[in-house]
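> Quick check, what structure comes out for this input:
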Amino acid sequence: MNIERRIAERSSTRESVRIALGAYQLFGTMRNLSQQGCMVESPNAEVEVGDRCDVFLAPDYSVGGRIAWQLGDALGISFVHPVPESLVREFALDDWPQRAIMKRIGQGRG
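Below you'll find the model as predicted:
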C-alpha cells in the first residue's frame, strides 16, 4: 500500500545546496522543493532520521528542518516552517535564462 504523505505539490529542481547538521556540513543537489520540504541527493551523507538541520537555499536564506527519511544518497527533509511560495516558484523555473534576468533586476533570490 502506497500512502502519499506530502501535503504540498513539489517542484522539480537541480540546485546545489548546503546542509548544516551541527558542525557537520554536507553538499548535495536538491531534486525537488515544496513549501514544507525538499529532497536532496548527497553521496555518502552520514545522517539519521530525525536529525535537525539547516538547508541553505540561497546565500542569505536558510530554513531549519529535520531529516524525514534517507534512501541511499537521497534525503527527505521536512522544514520546521514553510518557505515562501514565491521561492518555490523561482526554484521551479524551467526557463533558466529567465531566472538569470530575474536575479539581475532584483526579483529573484541572491
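
> all contacts plus neighbour counts: C-alpha atoms, from now on.
Noted.

> Count the neighbours of Gln13 for me.
No Gln there; residue 13 is Thr. 20 (other C-alpha atoms under 10 Å).

> Would you mind confirming that it makes contact with Ser34?
No. Using C-alpha atoms under 8 Å, Thr13 makes no contact with Ser34, being 10.3 Å away.

> Now do the strands in this protein.
11-21, 24-33, 37-41, 52-58, 61-71, 74-79 (DSSP state E).

> Run the angle between the last one and strand 52-58 for me.
In other words, strand 74-79. 90 degrees (axes from the mean of the first three to the mean of the last three C-alpha atoms, to 10 degrees).

> and strand 74-79, how far out from the chain's middle?
8 Å (C-alpha atoms, centre = their mean, to the nearest Å).

> same question, the fifth one
Relative to the chain's own centre, strand 61-71 is displaced by 8 Å; criterion: C-alpha atoms, centre = their mean.

> here's the other one to compare against:
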Amino acid sequence: MSIERRNTERMTTRGSVRFELGGISHFGTMRNLSQAGCMIESPNLAAEIGERCEVTLLPGYSASGRVAWQLGEAVGISFLIPVPSALVSELAMDDWSMRSDKRRGAANG
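Predicted coordinates:
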C-alpha cells in the first residue's frame, strides 16, 4: 500500500532550472512543481537527504528547500516556505512558447 504524503497539487512542468546543492550550482529539468516542492532531474547528481537546496524558479525568485528524496537522476525538493500558487500556475502552463512571449511582453511593456 502506497501512502501519499503530498498535501498540495503537483503541476507538470518541463522547464530548465538552476539550483544550488552543497554549494555547487547545477542545471536540471524540473518535472513537476507544487507550492510545497518540486522534482528535478539532473545527470550525475549526488544528494544527501535533508541537504539544503536553493532552486531558481524565475530570474530574481528562488525557493529554499531541503532534499526530500533521490532516485537515480531525480531529486525531490521540499520547500521551506510555500511558493505562491500563481507562480506554480505560470510555470505549469502547457504552452511554453506563450509563456516566453508573455514574459517578453512584460519586459517590453
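
> May I see the strands of the first structure arranged in a markdown table, with distance to Val88 of the first structure as well?
Shown next, in a markdown table, are those (distance: least, C-alpha to C-alpha, whole Å):
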| stretch | distance to Val88 of the first structure |
| --- | --- |
| strand 11-21 | 7 |
| strand 24-33 | 6 |
| strand 37-41 | 10 |
| strand 52-58 | 10 |
| strand 61-71 | 13 |
| strand 74-79 | 13 |
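
> Tell me which of those sits most buried.
Among these, strand 37-41 has the highest mean neighbour count (mean count of other C-alpha atoms under 10 Å), at a mean of 25.

> what's the average distance of that strand to the second structure?
Superposed on the second structure, strand 37-41 of the first structure shows a mean distance to its aligned partners of 0.2 Å (mean C-alpha distance after the TM-score superposition for the first structure).

> That strand versus strand 74-79: what angle between them?
160 degrees.

> Now do strand 37-41 of the first structure: which elements does it pack against?
strand 24-33, strand 74-79 (3 or more C-alpha pairs under 8 Å, 6 or more residues apart in numbering; DSSP states H and E).

> Next up, the contacts around Gly76 of the first structure.
By C-alpha atoms under 8 Å, 6 or more residues apart in numbering, the contact list for Gly76 of the first structure reads Gly37, Cys38, Met39, Val40, Ile67, Ala68, Trp69, Gln70.

> Looking at the residues you listed, which is nearest Gly22 of the first structure?
Ile67 (12.9 Å; C-alpha to C-alpha).

> Any figure for the gap between that closest one and Leu87 of the first structure?
21 Å (C-alpha to C-alpha, to the nearest Å).

> ok, now Gln107 of the first structure?
For Gln107 of the first structure relative to Leu87 of the first structure (C-alpha to C-alpha), the value is 10 Å.

> Check Asp94 of the first structure too.
Distance from Asp94 of the first structure to Leu87 of the first structure, by C-alpha to C-alpha: 14 Å.

> quick one: which of those two has more around it?
Neighbours were counted for Asp94 of the first structure and for Leu87 using other C-alpha under 10 Å; Leu87 has more, 16 against 12.

> and that one, what pairs with it in the second structure?
Using TM-score structural alignment, the equivalent of Leu87 of the first structure in the second structure is Leu87.

> longest helix of the second structure?
Ordering each helix of the second structure by length in residues (DSSP state H) puts helix 96-108 first.

> buried ones in that one?
Residues of helix 96-108 of the second structure include none that count as buried (16 or more other C-alpha atoms under 10 Å).

> Please consider this matter closed, and thank you.
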